[in-house]
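Trainee: Got a predicted structure here, sequence first:
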Amino acid sequence: MIIVMKQGAKKENIELVIDLVAKNKLKPVPLYGTERTVIAVIGDERILNKDTVEAMDDVDKVMEVLKPYKLAAREYHPENTIIIVGEDGNAADRVKIGGKEIVVMAGPCAVENKEQIISIAKEVKKAGAKILRGGAFKPRSAPYDFQGLGEQGLKYLAAAREETGLEIVTEVVDPRDVALVEKYADILQVGTRNMQNYSLLKELGKAKKPVLLKRGMWATYKEWLLAAEYIISSGNPNVILCERGIRTFETHTRNTLDLAAVPALKELTHLPIVVDPSHGTGRRSLVSAMCKAAIAAGCDGLIIESHTHPEKSVSDAEQTVSTEVLKQMMKEFKKVAEAVGRKI
């Protein structure tokens, strides 16, 4: 259930509605907009009488939400959510995801050493990226593969931010590490294998930083949005969805990049959506084309694996583009963005 208050509703009347919901042992989640307040009701809303709520002062209307995800639904929040990244400087100058500008996040799959991540950060910034990606904790399919540098890698990422001014996105794997990663990162990433790690999602709901939620390689849109709902309902509304490809019968590509997810999710949710063509294809030769297609489809950002020397990358070398190639790609991306009324 969603309770829409009238424009200019009095604070005391809004609080009376919230109190009524709480007294019925339901969870009220108010969204205070610039013009009106909307209150989502979480729980078995059948115990709350719709007519009683509609009769209360300053209540405009009550809408029933049939979708199992409430807070992530566009019915709850008709306008697109814009996520502001970073803590330094004025809000007007900070990176925004979900607006007219398409934000590019670029960097290596894994942080290897301090010199490597700083040199790559400088190059991806020259290319036009606004956010540096890089893994400090690496969940790998094989236990013998490189697992990341851990906190030392986070410190290297922080050094790269200090050197370049780029914001940082990096993955958190364990619920016990959320506070540690949040100390260094500007966006906390949930990888495909952890999309339904509910303990992790709930812990991220307590974080103050935005969360980049990658789609599980097996997940439907509904399952993906329900994972987002776990984070939002736990207290963190700043969720960015990331389409990174799904498993299909095709073996030529690492995954099948589902670009239909972009316009489909735009209908279903107010949350911004970025696309990861690096993991979505697993082939560097396909990354540029799929980035352009994602822009045309309406994505709010791109996350691209890039390295000064891709052949030397300790992981995912075959899907990593060089920073020199990235610079050329960005010129082409700008043309596509302009064609669809966006900028990059």
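Mentor: Looks like it arrived, so ask away.
Trainee: drop to CA atoms for contacts and neighbour counts, all remaining ones
Mentor: Noted.
Trainee: List the contacts of A127.
Mentor: By Cα atoms under 8 Å, 6 or more residues apart in numbering, the contact list for A127 reads T323, L326, K327, Q328, M330.
Trainee: What strand or helix carries the third one?
Mentor: Which is K327. helix 323-339 (DSSP states H and E).
Trainee: In that helix, which residues are buried?
Mentor: Neighbour counts over helix 323-339 (16 or more other Cα atoms under 10 Å) mark T323, E324, L326, K327, M329, M330, F333, K334, V336, A337 as buried.
Trainee: Helices of the stretch 151-300 of the chain, start to end?
Mentor: 151-164, 178-184, 198-204, 221-233, 261-268, 277-281, 284-297 (DSSP state H, counting those that start in this stretch).
Trainee: Buried residues of the first one, list them for me.
Mentor: Residues of helix 151-164 classed as buried by neighbour count (16+ other Cα under 10 Å): G153, L154, K155, Y156, L157, A158, A159, A160, R161, T164.
Trainee: I3 versus the residue of the chain most remote from its centre, what's the distance?
Mentor: The centre of the chain is farthest from one residue, A55, which by Cα atoms, centre = their mean lies 38.1 Å away. Separation of A55 from I3 (Cα to Cα, to the nearest Å): 12 Å.
Trainee: Not counting residues beside it along the chain, what's closest to the residue most central in space within the chain?
Mentor: For the chain, I240 is the residue whose C-alpha lies nearest the centre (Cα atoms, centre = their mean; 1.9 Å). Counting by Cα to Cα, 6 or more residues apart in numbering, L212 is the residue found nearest to I240 once chain neighbours are left out, at 4.7 Å.
Trainee: does the one you found really touch T192, like I thought?
Mentor: No - between L212 and T192 there is no contact under Cα atoms under 8 Å: 10.7 Å.
Trainee: rewinding a little: from the middle of its chain, how far away would the helix holding K327 be?
Mentor: With Cα atoms, centre = their mean, to the nearest Å as the basis, helix 323-339 stands 22 Å off its chain's centre.
Trainee: Show me the contact partners of that helix.
Mentor: Counting by Cα under 8 Å, 6+ apart, 102, 120, 123-124, 126-128, 288, 291-292, 295-296, 306-308, 343-344 sit against helix 323-339.
Trainee: hold the first one in mind and look at this next one:
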Amino acid sequence: MIIVLKPKVSKHEIQDLVEKVESYGLTAHVSQGTETTIIGMIGDVTKVDPKQLEVSPVVDHVMRVSEPYKLANRAFHPEDSIIDVAGVKVGGDHLALIAGPCSVESKEQVIMIAKAAKAAGANMLRGGAFKPRTSPYAFQGMGTAGLDILIAAKEETGLPIVSELMSAEYIEEFNEKVDLVQIGARNMQNFDLLKEVGKRCTKPILLKRGLSATYEEWIMSAEYIMASGNPNVILCERG
């Protein structure tokens, strides 16, 4: 359920409505655009009477949201999301081009590719330091050493780093070294990982769609991250 406010509502009036929403035992999510302010109500709204909210002179109308996802719903924030990745804007009219090797294999390889990618117009560098493989015998990535190579490439080119996180045990290291944390297609529905990323990741998240996931399942995975505390999620379609 969302409360759509009338134009030119004061911060004090918004806070009064937030407190009223919280008095129902719900969480209030405020989204302020250039023209419209919306308060989303998250939780069990079955006992909320919309008419009790619509009597407020600052409320335009109250709407029920039928989709299971709330924070990732356009109704909760109708304006385009603009995610800042180390100074590079993603969303709206900003075109982000991310390029780089599937896996980090050597410093020379990554720096060469990073320079070529930047020259071609890329504004972020992607490289896999930790790699999920179908075969247990295939190259699994260089791990921490691979992240350090990506940092060296960033120092050479200035390109922000994108790399895939496969386990919650590396979240603190990714917070320190990576600018955009990728959750790969195989982990799109690793809900324990998604919740930990939402709670502990301080960087934006690039969430790839699972191998056979529906759009709703994909968005619900984004909802896991956002509901756990990280609102900066970028959806990435898998090729």
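Mentor: Received it, and whenever you're ready, just let me know what you need. Predicted model, so just to flag it, every value in this text is computed and none were measured.
Trainee: Work out the TM-score between the chains.
Mentor: Here the superposed chains carry a TM-score of 0.94, computed using TM-score structural alignment, normalised by the length of structure 2; 238 aligned residues with a Cα RMSD of 1.4 Å.
Trainee: which residue lines up with the residue nearest to I240 of structure 1 in structure 2?
Mentor: Matched by TM-score structural alignment, L212 of structure 1 corresponds to L206 in structure 2.
Trainee: residue contacts, its match?
Mentor: Counting by Cα under 8 Å, 6+ apart, L206 of structure 2 touches L180, V181, Q182, I183, V233, I234, L235, C236.
Trainee: where's the aligned residue in structure 1 for the fifth one relative to A227 of structure 1, distance?
Mentor: Looking back up the chat, that one is V233 of structure 2. Matched to structure 1 by TM-score structural alignment, V233 of structure 2 sits across from V239. According to Cα to Cα, V239 of structure 1 and A227 of structure 1 sit 10 Å apart.
Trainee: what does V274 of structure 1 give?
Mentor: According to Cα to Cα, V274 of structure 1 and A227 of structure 1 sit 16 Å apart.
Trainee: Those two: which has the busier surroundings?
Mentor: Neighbours were counted for V274 of structure 1 and for A227 using other Cα atoms under 10 Å; V274 has more, 28 against 25.
Trainee: Confirm for me that that one is in contact with I303.
Mentor: Yes - under the criterion of Cα under 8 Å, V274 of structure 1 makes contact with I303 at 7.1 Å.
Trainee: Could I get the contacting residues of K214 of structure 1?
Mentor: For K214 of structure 1, counting by Cα under 8 Å, 6+ apart, the contacting residues are Q189, V190, G191, T192, M195, L241, C242, E243, R244.
Trainee: Can you get me the start-to-end distance on stretch 20-28 of structure 1?
Mentor: Start-to-end, stretch 20-28 of structure 1 (Cα to Cα) is 9 Å.
Trainee: Any idea how many residues pack against the closest residue to A261 of structure 1 other than its chain neighbours?
Mentor: Residue nearest to A261 of structure 1 in three dimensions, not counting chain neighbours: E243, with 7.2 Å by Cα to Cα, 6+ apart. Counted with other Cα under 10 Å, the neighbours of E243 of structure 1 add up to 29.
Trainee: Next: V181 of structure 1.
Mentor: 25.
Trainee: Please say which position in structure 2 it maps to.
Mentor: With TM-score structural alignment as the criterion, V181 of structure 1 matches F174.
Trainee: Does its match touch I183 like I think?
Mentor: No - if you go by Cα under 8 Å, F174 of structure 2 and I183 don't touch, sitting 11.9 Å apart.
Trainee: rewinding a little: and the contacts of L206 of structure 2, which are buried?
Mentor: Looks like those have L180, V181, Q182, I183, V233, I234, C236 buried, using 16+ other Cα under 10 Å.
Trainee: mind checking how far the residue nearest to the first one when sequence neighbours are not counted is from I14 of structure 2?
Mentor: By the measure of Cα to Cα, 6+ apart, the closest residue to L180 of structure 2 outside its immediate chain neighbours is V162, 4.8 Å from it. Relative to I14 of structure 2, V162 of structure 2 is positioned 37 Å away (Cα to Cα).
Trainee: who's more crowded, these two?
Mentor: Applying other Cα under 10 Å to V162 of structure 2 and I14 shows that V162 carries more neighbours, namely 28 against 18.
Trainee: what about the alignment partner in structure 1 of that one, distance to Q189 of structure 1?
Mentor: Under the alignment (TM-score structural alignment), V162 of structure 2 pairs with V169 in structure 1. Distance of V169 of structure 1 to Q189 of structure 1, computed by Cα to Cα: 7 Å.
Trainee: what does L180 of structure 1 give?
Mentor: Counting by Cα to Cα - L180 of structure 1 and Q189 of structure 1 are separated by 13 Å.
Trainee: now V321 of structure 1
Mentor: 21 Å.
Trainee: Next: E151 of structure 1.
Mentor: Distance of E151 of structure 1 to Q189 of structure 1, computed by Cα to Cα: 15 Å.
Trainee: repeat for A219 of structure 1
Mentor: A219 of structure 1 is 17 Å from Q189 of structure 1, by Cα to Cα.
Trainee: Looking at the contacts of L206 of structure 2, spot the one nearest I38 of structure 2.
Mentor: V233 (19.8 Å; Cα to Cα).
Trainee: excluding its backbone neighbours, what's nearest that closest one?
Mentor: I205 (4.8 Å).
Trainee: Now L71 of structure 1: closest residue in space, sequence neighbours ignored.
Mentor: Nearest to L71 of structure 1 is E229, by Cα to Cα, 6+ apart, at 6.3 Å.
Trainee: now that neighbour: how far from A264 of structure 1?
Mentor: E229 of structure 1 is 17 Å from A264 of structure 1, where distance means Cα to Cα.
Trainee: Those two: who's more crowded?
Mentor: A direct count of neighbours by other Cα under 10 Å for E229 of structure 1 and A264 places E229 higher, at 24 against 12.
Trainee: What's that one aligned with over in structure 2?
Mentor: So E229 of structure 1 corresponds to E223, using TM-score structural alignment.
Trainee: and its match, how far is that from V4 of structure 2?
Mentor: According to Cα to Cα, E223 of structure 2 and V4 of structure 2 sit 21 Å apart.
Trainee: repeat for A116 of structure 2
Mentor: Taking Cα to Cα as the measure, A116 of structure 2 falls 48 Å from V4 of structure 2.
Trainee: For these two, indicate the residue with more neighbours.
Mentor: Set A116 of structure 2 next to V4 and count neighbours by other Cα under 10 Å: V4 wins out with 21 against 15.
Trainee: closest to G86 of structure 1 among the buried residues of helix 323-339 of structure 1?
Mentor: Ranked by distance to G86 of structure 1 (Cα to Cα), the buried residues of helix 323-339 of structure 1 are led by M330 at 22.9 Å.
Trainee: Good, we can wrap up now.
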